[in-house]
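K.L.:
curious how this folds, go ahead:
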Amino acid sequence: MAAQAEFFAGIPKISYLPNAGARDVMCFKHYNAEEVLMGRRMEDWLRFSVCYWHSFCGTGADPFGFPTLHRPWNEGTPMESAKKRLHAAFEFFTKLGVKYYTFHDRDMAPEGSTLEESNRNLDEITDVALQLQSQTGIKVLWVTCNLFAHQRYMNGAATNPDCHVLAFAGAQVKKGLEIAKKLGAENFVFWGGREGFLSIHNTDVAAELKHMANFFKMAVKYKEKIGLKCQFLIEPKPKEPCRHQYDYDAMSVIGFLKHYGLESHFKLNIEPNHTTLAGHSYEHDIVMASTFGMLGSVDSNTGSSDLGWDTDQFPMDIRDTTLVMKTVIEQGGLQPGGLNFDAKVRRESTDLEDLFIAHIGAMDTFARGLRNAVRIIEDGLITGMVKERYSSFSHGIGQKVEDGSATLEEMEVDNFKICPGTTDEK
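P.N.:
Have a look, this model is predicted:
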C-alpha cells in the first residue's frame, strides 16, 4: 500500500498524563488503558469506539446552515476521497489509542447509480480497510446499513408500503452482512430511523410491524447461512425523523422482539440521547435493557435537555457515565459491544485538533465514571441499602412471592397475621 500523507501532522499519540495542567488538553488525565479495576483493564471495561459518520463524514451542515468543516480528506473524486478518509481515520484511531470503529455502509464508500456499482465501491474500499486493520490491529465494533438517507427510503425500509423498496433494503443488508464478515465485525446494528409513521391515517401498523419482523428473520437466516459470528443489535429511538418510530425505547424493542420470537437473536444498542428524547432519564434504557439481559452496546453521547432534539454531543457529565458504568460492571461488561462515540464536534469546532480534544474529554469522563462505579460497588453501601429495602422477600411469604409459589389465599392469611381484627382496628 502506497504511503499516505499525514493528516494530523504535529499531533503525537495521546498519552496518559495524570498530573498535566489545566491547559494541557492533548492528553488523558483519567483514562489509563492498562489500569486494572476489578480484575479487568480499563480499556477492556470501556471498549471505546470512534464512529465514522460524524468524525470523518461530517461537514458541520445543519438545517439552517451550510458546511463549516472542510476536511483535507474530502478532496478528489468520491472514491479518491473515500480512500483518503479511510487513511485519515486510521491515523486518528491509532493516535487516539482506540481499538474499535463503527460505520454505515454508505459512510465507507459512495453509493453508485445501481446496487451493483454501490457493492463494487464497497468491496474496493473495504479491501483497503482490511489492510489497515491488519496493519494496526484496530477492529470493527459494528457495521450498519444506511436505510434512511436515500429518497427511496422516505417511507421507511423494512416497513415501506412498497415491497420493492423493502427488497432493495434486504439486498443492501445482505451485502452489509457480507462486509461485516469480511472485516470481522463483532456486532451488526439495525437503526430504524424511518421505520414508523408521520400520519396514522395512511398507516397499517400491524402490517408494518409484521414486515419488519420478517425482515429481521431474513437477516438472521442469512447471517447463519454465511457463518457470520456477530451479535445483532437494534437501536431504539422515539422520534426524528419520523413522528413516531416503532423502536421507541428499550421496552418497546424488547416487547417487539419477544412478540415475534426474535429475542434470542438480538440485543440492544442504547443511545442515551435517544433515551432522553423518549422522556426518560439518561441511564434509563441502559438499566432496563440490562435488567432483561438485552444490553449489548452503548452509543455514548448526550444531548441538551433545553433543546429537546438529537444533538449528538460528546458525553461530559460524570454522574451519567458513573451510572452507565455501574450497570455495565454489574452485568459483567459490554463485550462484544462497547462504548461507541456516536457524537460530533460542533459546527464551530473547525480545527482538526478539536476531534482529538472532544474524544479525549469523553474518554476521560467515562474513565472517571468507571472509577466511581467501582468504588460504589466495592464499598457496598448502596447495595446493602437496596438489599435491606427488599429484605422482607428473603423469608416467609416474601420468599414464596420471590420464587413464584405464593397464592392469593396465602396473601390474605398473611394480611390477617400482620393486622388481625377489623379494618377499623387497623
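K.L.:
okay, CA-based contacts and neighbour counts for the rest of this
P.N.:
Will do.
K.L.:
my read: Cys230 touches Leu183, true?
P.N.:
No - in this structure, Cys230 is not within contact of Leu183 by C-alpha atoms under 8 Å, at 11.3 Å.
K.L.:
what about the strands in the stretch 51-200 of the chain?
P.N.:
Counting by DSSP state E, counting those that start in this stretch, the stretch 51-200 of the chain has these strands, from start to end: 100-104, 139-144, 187-191, 196-197.
K.L.:
what is the third one packed up against?
P.N.:
Based on contacts counted as 3 or more C-alpha pairs under 8 Å, 6 or more residues apart in numbering; DSSP states H and E, the elements that strand 187-191 packs against are strand 139-144, strand 231-235.
K.L.:
could you do the shortest one as well?
P.N.:
Using 3+ C-alpha pairs under 8 Å, 6+ apart as the contact criterion, the neighbours of strand 196-197 among helices and strands are strand 244-245.
K.L.:
now do the buried residues in the following helix or strand past the strand it packs on.
P.N.:
Using DSSP states H and E, the helix or strand that directly follows strand 244-245 along the chain is helix 250-259. Buried positions in helix 250-259, judged by neighbour count with 16 or more other C-alpha atoms under 10 Å: 250, 253-254, 256-257.
K.L.:
to check against the first, give me the structure of this:
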Amino acid sequence: MNYFESVPKIKYEGKDTDNKYAFRHYNPEEIILGKPMKDHLRFAVAFWHTMTEDGSDPFGDGTYQRNWEGNSPMDTAKNRVDAFFEILEKLDAEYFCFHDVDIAPQGDSLKEFFENIDVITDYIKEKMDKTGIKLLWNTANMFTHPRFVNGAATTNNADVYSIAAAQVKKGLDVSKKLNGENYVFWGGREGYENLLNTDMNFELDNLARFYRMVIDYAKSIDHQPQFLIEPKPKEPTKHQYDYDAATAMAFIQKYELENDFKLNLEANHAILAGHTFEHEINVARNYDSLGSLDANQGDLLLGWDTDEFPTDIYTATLAMYEVLENDGIAPGGINFDAKVRRTSFEMEDLVLAHIAGMDTYARGLRSAAKMKNDKFFEQIIEDRYASFSAGIGKQIIENKEDLESLTKYALSLNEVENKSGHIEHIKSLMNDYLV
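P.N.:
As a prediction, this is how the structure comes out:
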C-alpha cells in the first residue's frame, strides 16, 4: 500500500519553482566548503512526532488524518514502518531516529514488549537493507509509563531502576542490530519535584552508575555508538538534572564520562533554558562535546516545548555556523524533532513540513558558509580582543604577569579607553549574508 499516493519523490528545483513538492534550497549534491550539502546536514526524521502524534492537546482531541491504523496494535506498528520508510524515501532522507515505545506496543509485560520490539526491528532492518537508509540514533522512553513517576536511573525504587536497565540493554541490542551510529539519553523524569524528600547526590551517583553500566555493556557486545545526553530544563520534571549544556557537562566531567558521552542539543530546549540554540551549541563545542542536533523551534510567546518545524533562517544560520566551526557534526546529524501543527492535519503536511525544515537548514548552511569564507565573525572577534594581542594583554596571555605586576601597571594608567561593540551594525551586516 502507498500511504502517500499523491506525493511524488521530492527533488531540488530551485527557489523559483511553484511546485510545493520540491526542495527550493536543499540541493543534496551541491558542494559547500568541499563536501556535499547532504554530508554537512545529515538529516534524520523522527519516528515519534511523525508517526505516533495525533494532534491532540490538553483542550481537544486529535485532528490528524492518518491511514495506517490496523486491526491490532502490531498491525498498526507494521503499517507505520511502511508509511515511515515511504516518507524517508520520498524526502531522500538518509537517517531516522526512534524511541522504543514509538515502534512497538508495550503489551502487558516487559517480556511482551521486548518480543514486540524484536518483531518490529526485524521488519525495520529489512527496510533498511532494501533502501540503504540508516539509524542515526535510538533511545528508550523511560518517562511515559507510570512506573517512571519518580524517574528511571534516578528513581527511589530499585525495581524501577532494574527495569530501566533492562530497557536500555534492549535498546543497545537493537542499536547493534540496526547499526545505530549514536544512542541518546533524554531523562524526562530524571530530576526532582521537591528537595524536601530528595537526596540529590544519591540520585546523581546512581545516574552515573547507570551510565557506566551502559558503557560496559556496549563494550561487551562490541558495539560502541556515540553516547549522547540531551539537556532540557523542565517539562515534565520541575527540576531536571540535565538543565542545559553547561549543567550536563558539569555532570559528565564530575563523573569522568567525557571520553564516552557528548551532547544532543535541541533548539526548543535551549529556549526553555533561557538560551539561544547557538549558545548551547557553542558551549558544547567549547567542551569538544558537540554530538548531534534536534532541529525544531519554539514559540517565544508560549512557555512550553511546542516542537515546531524550523523555519527561522537566522537561527539555522547561527546553528550551522557553529557546526562548521566544529568541523562537522558526524557521526551525529540534524534530526527533525518536530511535529506539524494541530491545524496541519492532512497526510501531505508531514512531507511539506519536512521540506520546509530541510530548506531552512540548507539556507542556514549556505549563509554560514559565506560568513566563514569571508571570516566575518573571525574579524569582528579579532578586533574586539585586540588588546590581548600585544603589550600588557599579550603578557597576560603568555602567563608572564601576576597580581603584583598588574597592580603596578594599573596604577600607571591615567584612563581606560573602551571601544564600542557596534552590535547593531554587526547584526545589520549579518542580515546581508542570509540567503
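K.L.:
for the first structure, which residue occupies the most central location?
P.N.:
Asp299 (3.0 Å; C-alpha atoms, centre = their mean).
K.L.:
next, the contact list for it, please.
P.N.:
Taking C-alpha atoms under 8 Å, 6 or more residues apart in numbering, we find Asp299 of the first structure in contact with 269-272, 339-342.
K.L.:
now swap in Phe261 of the second structure and tell me
P.N.:
Under the contact definition (C-alpha under 8 Å, 6+ apart), the residues listed for Phe261 of the second structure are 226-229, 252, 289.
K.L.:
what do you get if the cut-off is 7 Å, keeping everything else the same?
P.N.:
By C-alpha atoms under 7 Å, 6 or more residues apart in numbering, Phe261 of the second structure lies in contact with 226-229.
K.L.:
then Gly357 of the second structure?
P.N.:
With contact taken as C-alpha under 7 Å, 6+ apart, Gly357 of the second structure is in contact with 309-311.
K.L.:
at 8 Å what do you get?
P.N.:
309-311, 336.
K.L.:
so which of these hold up in the first structure?
P.N.:
Contacts from the contacts of Gly357 of the second structure that recur in the first structure, judged by both residues aligned by TM-score structural alignment, their matches' C-alpha atoms under 8 Å, are 309-311.
K.L.:
most neighbours among those residues, which one is it?
P.N.:
Pro310 (25 neighbours; other C-alpha atoms under 10 Å).
K.L.:
if you skip the residues just before and after it, what's nearest to it?
P.N.:
Using C-alpha to C-alpha, 6 or more residues apart in numbering and skipping residues adjacent in sequence, the residue nearest Pro310 of the second structure is Asn296, 4.6 Å away.
K.L.:
make sure Leu302 of the second structure is indeed in a strand.
P.N.:
No - counting by DSSP: H, G, I helix; E, B strand; the rest coil, Leu302 of the second structure is not part of a strand but coil.
K.L.:
the counterpart of it in the first structure and His54 of the first structure, how far apart?
P.N.:
Aligned by TM-score structural alignment, Leu302 of the second structure pairs with Leu307 of the first structure. Taking C-alpha to C-alpha, to the nearest Å as the measure, Leu307 of the first structure and His54 of the first structure are separated by 20 Å.
K.L.:
go on, Glu412 of the first structure?
P.N.:
For Glu412 of the first structure, the distance to His54 of the first structure under the criterion C-alpha to C-alpha works out to 59 Å.
K.L.:
neighbour count winner among those two?
P.N.:
Higher neighbour count among Glu412 of the first structure and His54: His54, with 18 against 10, using other C-alpha under 10 Å.
K.L.:
what sits against Arg47 of the first structure?
P.N.:
Going by C-alpha under 8 Å, 6+ apart, the list of residues near Arg47 of the first structure reads 98-100, 334-335, 337-339.
K.L.:
whoops, Asp92 of the second structure was the one
P.N.:
Counting by C-alpha under 8 Å, 6+ apart, Asp92 of the second structure touches 9-10.
K.L.:
so what does it match up with in the first structure?
P.N.:
Alignment of Asp92 of the second structure against the first structure is given by TM-score structural alignment, with Gly97 as its counterpart.
K.L.:
map Asp342 of the first structure onto the second structure.
P.N.:
Looking across to the second structure (by TM-score structural alignment), Asp342 of the first structure lines up with Asp337.
K.L.:
oh, I was asking about Pro236 of the first structure
P.N.:
By TM-score structural alignment, Pro236 of the first structure lines up with Pro231.
K.L.:
ok, Met79 of the first structure next?
P.N.:
With TM-score structural alignment as the criterion, Met79 of the first structure lines up with Met74 in the second structure.
K.L.:
test my guess that that match contacts Ile103.
P.N.:
No - checked against C-alpha under 8 Å, the pair Met74 of the second structure and Ile103 is beyond contact range at 9.3 Å.
K.L.:
the more surrounded of those two?
P.N.:
Set side by side, Met74 of the second structure and Ile103 give different neighbour counts by other C-alpha under 10 Å, the larger being at Ile103 (23 against 18).
K.L.:
not counting its neighbours along the chain, what's nearest the more buried one?
P.N.:
For Ile103 of the second structure, the spatially nearest residue (C-alpha to C-alpha, 6+ apart) is Ala77, at 6.1 Å.
K.L.:
matching residues in the second structure for the helix ranked longest in the first structure?
P.N.:
Looking across the first structure with DSSP state H, the single longest helix is helix 353-379. Helix 353-379 of the first structure corresponds to residues 348-374 in the second structure, going by TM-score structural alignment.
K.L.:
mind listing what's buried in that stretch?
P.N.:
With burial defined by 16+ other C-alpha under 10 Å, the residues of stretch 348-374 of the second structure counted as buried are 348-372.
K.L.:
enumerate every residue touching Gln226 of the second structure.
P.N.:
Applying C-alpha under 8 Å, 6+ apart to Gln226 of the second structure gives the contacts 181-183, 260-262, 291, 331.
K.L.:
try Leu130 of the first structure
P.N.:
When contacts are counted by C-alpha under 8 Å, 6+ apart, Leu130 of the first structure is found next to 182-183.
K.L.:
which one in the second structure is aligned with it?
P.N.:
Under the alignment (TM-score structural alignment), Leu130 of the first structure pairs with Lys125 in the second structure.
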